[in-house]
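here you go, sequence then predicted model.
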Amino acid sequence: MIEHKIVVLGAMGAGKSTLVRAVAGGTVIDTDVLNTDVSSSKLATTVAMDYADVSLPNGDRLRLYGTPGQERFSFIWPVLLQGARGVVILADASSPEVATELDTYLRTLRTHADRVPAVVGVSKFDLVPDVDLDACQLRVQEVAGRPLPLVPFDARSEDEVMMLMDVLMGEVEAAALVEAHG
């Protein structure tokens, strides 16, 4: 049995909690509280983490950790990244600065989990289908210092969330093969 610790990073409102709930079938431990951040109209926000423990059909376990998106909680990001086998970074396509909003999270990945397989999900793509994905991809490679798969998706769609997770798990498996065969 393999335990896959997956950490989900991204801005407040990008869909981290929604993604964790979709993967876990709704069974999640969360630390949501009333949102007092006037920069967002969200009613609630995560202040520590979302957590889900999922049994996979092959007997492996998937442990998902959704981080709080606000930078004032950034001290917990490196703690949660310790021992991660994979990282999902989410960007909100409806944000006017979608490409640059990734910077904080990509720098965190580069600093604290540089060799951990990762994928970038562009959420709310259904609301802004003309978002410049090429600009996002260039920004990802520039700031992360390595190419990462970029997947547009809707965090409310279980099928699209599973597609994003499949891409990540493919990256995790490829990294394991490279490590095993030097």
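That came in fine, so what should we check first?

only C-alpha atoms from now on, for both contacts and neighbour counts.
Will do.

all strands for this structure, in order.
Along the chain, counting by DSSP state E, strands occupy 3-10, 32-34, 44-46, 50-55, 61-66, 86-92, 118-123, 150-152.

got another, please set it beside the one above:
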Amino acid sequence: MREYKIVVLGEMGAGKSTLVQALAQGRAVSTEVRNTDPSAAKPFTTVALDYGDIDLPGGDRLRLYGTPGQIRFDFLWPILLEGASGAIVLVNADAGPPDQQIRPYLDAVDRHPTPLPVVMGITRMDDASPTRRAACEQWLERDEGQLPIVMVDPRDPMQVLTVMDVLMSQIECQALVACHE
């Protein structure tokens, strides 16, 4: 039996809790509370973590951890990344320049003691204003291809499974390389 710990990072409102709930089929534990941040137009926000535990075929297990997105909770990110198999970083296409959004989360992943496979998910592309959508598309064109990037609606379980397939492929490739070193 193999166990995979996946950590989902990103700014508040990027869709982390929704992604975890979609994969866990609505059975994830949530620590959402009423949002008191007037700069964010969302009624609830995660303050500790979201957690989903999923049995995979063959007896394997997937443990999902959704992090709080606010920078004031950045002390939790390394704790949740401890022992992780991989990470998903979500970027809200309607929330500003993607490179600025992802930097704190990728820095947390980079500080991990061992290299972690990472997939970036771009969310809310359909909701983005034309200006924000254009900025996101320009950023994607400039990206050096260092991370796999997938457009994803975290409410859609099939799209979320695509993100997980990409991440699991990276995790398996990393394990194969490690076996041959």
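Okay, I see it. As the structure is a computational prediction, the values presented were derived from the model and not from experiment.

can you pull the TM-score for these?
TM-score of the superposed chains, computed with TM-score structural alignment, normalised by the length of the second structure, equals 0.91; 177 aligned residues with a C-alpha RMSD of 1.7 Å.

can I get the strands of the first structure in TSV including distance to V98 of the first structure?
TSV is the format used below for the strands of the first structure (distance: least, C-alpha to C-alpha, whole Å):
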stretch	distance to V98 of the first structure
strand 3-10	11
strand 32-34	24
strand 44-46	20
strand 50-55	23
strand 61-66	19
strand 86-92	6
strand 118-123	9
strand 150-152	12
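
just put those strands in CSV and tack on distance to A99 of the first structure and mean neighbour count.
Below are the strands of the first structure laid out as CSV (distance: least, C-alpha to C-alpha, whole Å; neighbours: other C-alpha atoms under 10 Å):
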stretch, distance to A99 of the first structure, mean neighbour count
strand 3-10, 12, 24
strand 32-34, 26, 13
strand 44-46, 22, 20
strand 50-55, 25, 19
strand 61-66, 21, 23
strand 86-92, 8, 26
strand 118-123, 10, 26
strand 150-152, 12, 21
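
quick one, which of those strands gets closest to F75 of the first structure.
Evaluated over the strands of the first structure, closeness to F75 of the first structure peaks at strand 3-10, with 12.6 Å, by C-alpha to C-alpha.

where in the second structure does the closest one fall?
With TM-score structural alignment applied, strand 3-10 of the first structure matches the range 3-10 in the second structure.

so what touches that stretch?
16, 20, 60-69, 80-81, 83-91, 101-102, 105 (C-alpha atoms under 8 Å, 6 or more residues apart in numbering).

how close does it sit to the first structure?
For stretch 3-10 of the second structure, the mean deviation from the first structure after alignment is 0.4 Å (mean C-alpha distance after the TM-score superposition for the first structure).

cool, stretch 159-173 of the second structure as well?
Mean deviation for stretch 159-173 of the second structure: 0.5 Å (mean C-alpha distance after the TM-score superposition for the first structure).

what's the answer for stretch 135-142 of the second structure, then?
Looks like 4.3 Å for stretch 135-142 of the second structure (mean C-alpha distance after the TM-score superposition for the first structure).

any buried residues in that stretch, and which?
135-136 (16 or more other C-alpha atoms under 10 Å).
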